[in-house]
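Undergrad: give me a model of this one.
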Amino acid sequence: MSYRLEDYDYDLPEHLVAQTPSPARDRCALMVLHRFSGRVEHRRFGDLPSYLRSGDVLVLNDTRVVPARLLGTKETGGRAEVLVLDPYKPPEEGKQAGYRCLVKSSKPPKEGGRLLLEGDVTATVVQRDEDGQAVLLFDCDNLLHVLEHKGRVPLPPYIRRESHREREEDRFDYQTVYAREPGAVAAPTAGLHFTRELLDAVDAMGVDVVRVTLHVGFGTFAPVRTEDIREHVMHSEYVRISEEAAQRIRAAKSEGRRVIAVGTTVVRTLEWAAYRFGEVRAVSGLCDHYIYPGYAFRVVDAMITNFHLPKTSLLLLVSAFAGRERILAAYREAVRNEYRFFSYGDAMLIV
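TA: Prediction:
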């Protein structure tokens, strides 16, 4: 086992970074990695039911991506861009305490400065940090409503679009078909491959489909910057597990049925609850649970995930689950077979 960050790197040709999704969600490539043997299979995502069985619990993250980017100008002139990092905050709380935002402009706005943004909204800077983040007060009653109607999709930095122009399809493509709880600023991308028809087929074969919520934050793309991975500090994201979901997951574990997480966000949600309580219980709050090699998994038996960036906490998480050598070997095979990587890319099932 290695705790050196440099040991979680790999070479990826730039043309394999997917800029748009597969034309059909469930027709993307699916690599199946058997984590105890290292065996690899190459399938299509629509083949997923053949790896499931009646009684399995398939856990989805039902967060909904908010178009949380607003363009505008500073009142002193000059372009500005705002990404609202906590759009899930209740409007009453947001009007009093403000929203934490990432602000981009030629010169950082000063505290007390105002930004004139899309949707005829004005934002006042009440606190500014050195990392480009700031707390803004918006002069509107319901910021989430403004963002849903006037905001832009906050795509990851490796998905390139011309200037500030949007690809209209991103509003649909960068959203799971089961999204329902608005609050994320990044998609839980493992879930992008599901269609409603595939979920119906899974349900019909006796798989118990359970939903939890983790509002994915922009920090999910942040690289690990410490040479010793144990020194990394995770960003916090809002999590909610209902009593019903917790009961169904506990029942599966007590009966020896598999819990299959759709995405690293679900893995972190379930493992965080189990770490706190010794089992999955109903809970809500900010989760900064960090999973890296050496971690003892308490809940998750299998996971569906995408192919992750080098030297990130996401790659460390899947390495903790399947082993660093097997994950990197699988990634090298994915490169040889021209798999598509990252958010709009292909999928991996680790069993």
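Undergrad: could you use CA atoms for every contact and neighbour count after this?
TA: OK.
Undergrad: so residue 170 touches residue 153, yeah?
TA: Yes: Residue 170 lies in contact with residue 153 (C-alpha atoms under 8 Å); the separation is 7.0 Å.
Undergrad: which one's more surrounded, these two?
TA: residue 153 (24 against 15; other C-alpha atoms under 10 Å).
Undergrad: what distance do you get for the closest residue to that one other than its chain neighbours to residue 160?
TA: Of all residues not flanking residue 153 in the chain, residue 67 sits nearest, at 4.2 Å (C-alpha to C-alpha, 6 or more residues apart in numbering). Applying C-alpha to C-alpha, to the nearest Å, one obtains 16 Å for the distance of residue 67 from residue 160.
Undergrad: same question for residue 101.
TA: 21 Å.
Undergrad: which parts of the stretch 201-350 of the chain are strands?
TA: Using DSSP state E, counting those that start in this stretch, the strands of the stretch 201-350 of the chain run over 208-214, 237-241, 259-262, 283-287, 302-306, 347-350.
Undergrad: take those and lay them out in CSV including mean neighbour count and distance to residue 85.
TA: Shown next, in CSV, are the strands of the stretch 201-350 of the chain (neighbours: other C-alpha atoms under 10 Å; distance: least, C-alpha to C-alpha, whole Å):
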stretch, mean neighbour count, distance to residue 85
strand 208-214, 21, 13
strand 237-241, 21, 10
strand 259-262, 25, 23
strand 283-287, 15, 13
strand 302-306, 24, 23
strand 347-350, 26, 27
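Undergrad: dump the ones you listed to TSV, plus distance to residue 120.
TA: Converted to TSV, the strands of the stretch 201-350 of the chain look like this (distance: least, C-alpha to C-alpha, whole Å):
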stretch	distance to residue 120
strand 208-214	30
strand 237-241	29
strand 259-262	38
strand 283-287	32
strand 302-306	38
strand 347-350	40
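Undergrad: wait, which of those strands is closest to residue 142?
TA: Comparing the strands of the stretch 201-350 of the chain against residue 142 with C-alpha to C-alpha, the closest turns out to be strand 237-241 (19.4 Å).
Undergrad: list the contacts of that closest one.
TA: For strand 237-241, contacts defined as C-alpha atoms under 8 Å, 6 or more residues apart in numbering pick out 212-217, 269, 281-288.
Undergrad: which among those residues gets closest to residue 121?
TA: residue 217 (23.0 Å).
Undergrad: another one to check against the first:
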Amino acid sequence: MQLHDFDFHLPSENIAIRPAVPRDSAKLLHVDGDAPFANKIVSDLPNLLRAGDILVFNDTKVIPAQLEGRRGEARIGVTLHKRIDLRSWQAFVRNGKRLKPGQQIIFGADVTAHATDKLPDGSFYIRFDGDEPVETLLHRAGTMPLPPYIAAKRNIDERDYDDYQTMFADKEGAVAAPTAALHFTPELMDNLARAGILTATLTLHVGAGTFLPVKVENVADHKMHAEWGVIEPETADKINNVRANGGRVIAVGTTSLRLMESAAGDDGLLHPFSGETDIFITPGYEFKIINGLMTNFHLPKSTLFMLVSALMGRAKMQHIYAHAIKNDYRFYSYGDSSLLLPE
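TA: Model prediction:
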């Protein structure tokens, strides 16, 4: 497969820079097997699923992982990507040519860090100075790491600290939101429960690598950045019981999907999981656990568009996205949603 196989034209006016208010008023494109596409809204979800189905959410919490600093006279931008230990992170660095291992970055608000190593992909290991917890330092000096396609259009503001966090956010560690779950509200969760639809949570700390473009033409040559996740034993048991009773497992977001598929065993069961995953799902992949996916609309030529193409078929996804563009669906992190149920 070639990168251009996953390209499509997206008008800039279809890119959302603010979420829908209320959250569950966003559009939802319902794609169920061979049935005609149906234009719904997220609050319709209880009527689109069956009693006994389970929605699986990612409860990661986004940290203020974007930092602006200086090394001498040079401006240095740092986006934390993956935690290494209590004080160290792997980070993508803007203006990294002006930074060498051993040099200090001054972020302001009495927050400093040292670059300890430079990696072959151009990223750095960054170690924060002092004894205060890194989380405290980030809340003092960092900002929310909005995706580049939003940050390029407007400045980050106070609204984003709420808007870019799901109602399930609990375990700090993500540098990007699991955006499919941004559409959920307490009222919607109550309606889902009344409809007999079950829920479960897992944790995958989304890394900044989710924003990186694919730079190889042969898709098979692309290397995913690893992300850390956990599926607790009781969560695995709950999901396996749903499957055994004929219910469908619906991943809310590509992060939930990727972690569940990473934890799938050859026995057809979901197993408890704790560790890193760099699973890369492209057309031809055979799904082992999930039966459907609720997800936002993704970038052209992205690994996430490849993933949904694996689930629904590449040609069909092109038709789905053409329908979404024609019907003024909003794309990307703050955009509208889709419920994708393969045949």
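Undergrad: please state their TM-score.
TA: With the length set by TM-score structural alignment, normalised by the length of structure 2, the two chains reach a TM-score of 0.94; 340 aligned residues with a C-alpha RMSD of 1.7 Å.
Undergrad: ok so, going back, higher neighbour count, residue 101 and residue 160 of structure 1?
TA: Neighbours of residue 101 of structure 1 and residue 160, each counted by other C-alpha under 10 Å, are more numerous for residue 101; the result is 22 against 13.
Undergrad: about what we covered before: for residue 333 of structure 1, find the nearest of the strands of the stretch 201-350 of structure 1.
TA: Nearest of the strands of the stretch 201-350 of structure 1 to residue 333 of structure 1, taken as C-alpha to C-alpha: strand 347-350 at 12.1 Å.
Undergrad: just checking, what packs against that closest one?
TA: strand 29-33, strand 302-306 (3 or more C-alpha pairs under 8 Å, 6 or more residues apart in numbering; DSSP states H and E).
Undergrad: how many neighbouring residues does residue 235 of structure 1 have?
TA: 15.
Undergrad: now do the same for it: its match in structure 2.
TA: Aligned counterpart of residue 235 of structure 1 in structure 2: residue 225 (TM-score structural alignment).
Undergrad: quick revisit: okay if I get the helices and strands packed on strand 347-350 of structure 1 as TSV plus distance to residue 294 of structure 1?
TA: Converted to TSV, those look like this (distance: least, C-alpha to C-alpha, whole Å):
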stretch	distance to residue 294 of structure 1
strand 29-33	19
strand 302-306	17
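Undergrad: quick one: closest of those to residue 225 of structure 1.
TA: Per C-alpha to C-alpha, nearest to residue 225 of structure 1 of these: strand 302-306, 21.8 Å.
Undergrad: packing partners for the closest one?
TA: strand 259-262, helix 264-277, strand 347-350.
Undergrad: adding distance to residue 123 of structure 1, write those out as JSON lines.
TA: Putting those into JSON lines (distance: least, C-alpha to C-alpha, whole Å) gives the following:
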{"stretch": "strand 259-262", "distance to residue 123 of structure 1": "37"}
{"stretch": "helix 264-277", "distance to residue 123 of structure 1": "31"}
{"stretch": "strand 347-350", "distance to residue 123 of structure 1": "39"}
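Undergrad: among the ones you listed, which comes closest to residue 114 of structure 1?
TA: Closest among those, using C-alpha to C-alpha: helix 264-277, at 34.9 Å.
Undergrad: okay, the angle between the closest one and strand 237-241?
TA: Going by axes from the mean of the first three to the mean of the last three C-alpha atoms, to 10 degrees, helix 264-277 of structure 1 is angled at 70 degrees with respect to strand 237-241.
Undergrad: what packs against helix 264-277 of structure 1?
TA: Packing contacts for helix 264-277 of structure 1, counted by 3+ C-alpha pairs under 8 Å, 6+ apart, involve strand 57-61, strand 208-214, strand 283-287, strand 302-306, helix 313-322.
Undergrad: quick one, which of those gets closest to residue 334 of structure 1.
TA: strand 302-306 (11.3 Å).
Undergrad: give me the aligned partner of residue 165 of structure 2 over in structure 1.
TA: Match for residue 165 of structure 2 (TM-score structural alignment): residue 175.
Undergrad: contacting residues around the residue nearest to residue 228 of structure 2 when sequence neighbours are not counted?
TA: Leaving aside its sequence neighbours, residue 228 of structure 2 sits nearest to residue 276 (C-alpha to C-alpha, 6+ apart; 4.2 Å). By C-alpha under 8 Å, 6+ apart, residue 276 of structure 2 lies in contact with 226-229.
Undergrad: hmm, try it at 10 Å
TA: 204-205, 225-230, 259, 262 (C-alpha atoms under 10 Å, 6 or more residues apart in numbering).
Undergrad: now those in a markdown table, with distance to residue 103 of structure 2?
TA: What follows is those, written out as a markdown table (distance: C-alpha to C-alpha, whole Å):
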| residue | distance to residue 103 of structure 2 |
| --- | --- |
| 204 | 31 |
| 205 | 28 |
| 225 | 25 |
| 226 | 26 |
| 227 | 27 |
| 228 | 28 |
| 229 | 31 |
| 230 | 34 |
| 259 | 36 |
| 262 | 38 |
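Undergrad: between these, which sits nearest residue 302 of structure 2?
TA: residue 225 (13.5 Å).
Undergrad: from residue 43 of structure 2, how far off is that closest one?
TA: Per C-alpha to C-alpha, residue 225 of structure 2 is found 34 Å from residue 43 of structure 2.
Undergrad: same question for residue 167 of structure 2.
TA: Distance from residue 167 of structure 2 to residue 43 of structure 2, by C-alpha to C-alpha: 15 Å.
Undergrad: one more: residue 117 of structure 2?
TA: As for residue 117 of structure 2, its distance to residue 43 of structure 2 is 48 Å (criterion: C-alpha to C-alpha).
Undergrad: the two: which is more packed in?
TA: Neighbours per residue (other C-alpha under 10 Å) separate residue 117 of structure 2 from residue 43, with residue 43 holding more: 22 against 15.
Undergrad: specify the local secondary structure of the counterpart of the more buried one in structure 1.
TA: Alignment note (TM-score structural alignment): residue 43 of structure 2 maps to residue 46 of structure 1. Here residue 46 of structure 1 is recorded as helix under DSSP: H, G, I helix; E, B strand; the rest coil.
Undergrad: residue 46 of structure 1 contacts residue 30, doesn't it?
TA: Yes: shown here, residue 46 of structure 1 and residue 30 form a contact pair, counting by C-alpha atoms under 10 Å, at 8.5 Å.
Undergrad: what do the two both touch?
TA: The contact lists of residue 46 of structure 1 and residue 30 share residue 193, where a contact means C-alpha under 10 Å, 6+ apart.
Undergrad: which parts of structure 1 are helices?
TA: Assigned by DSSP state H, structure 1 shows helices spanning 91-97, 143-150, 170-173, 196-204, 243-254, 264-277, 313-322, 324-336.
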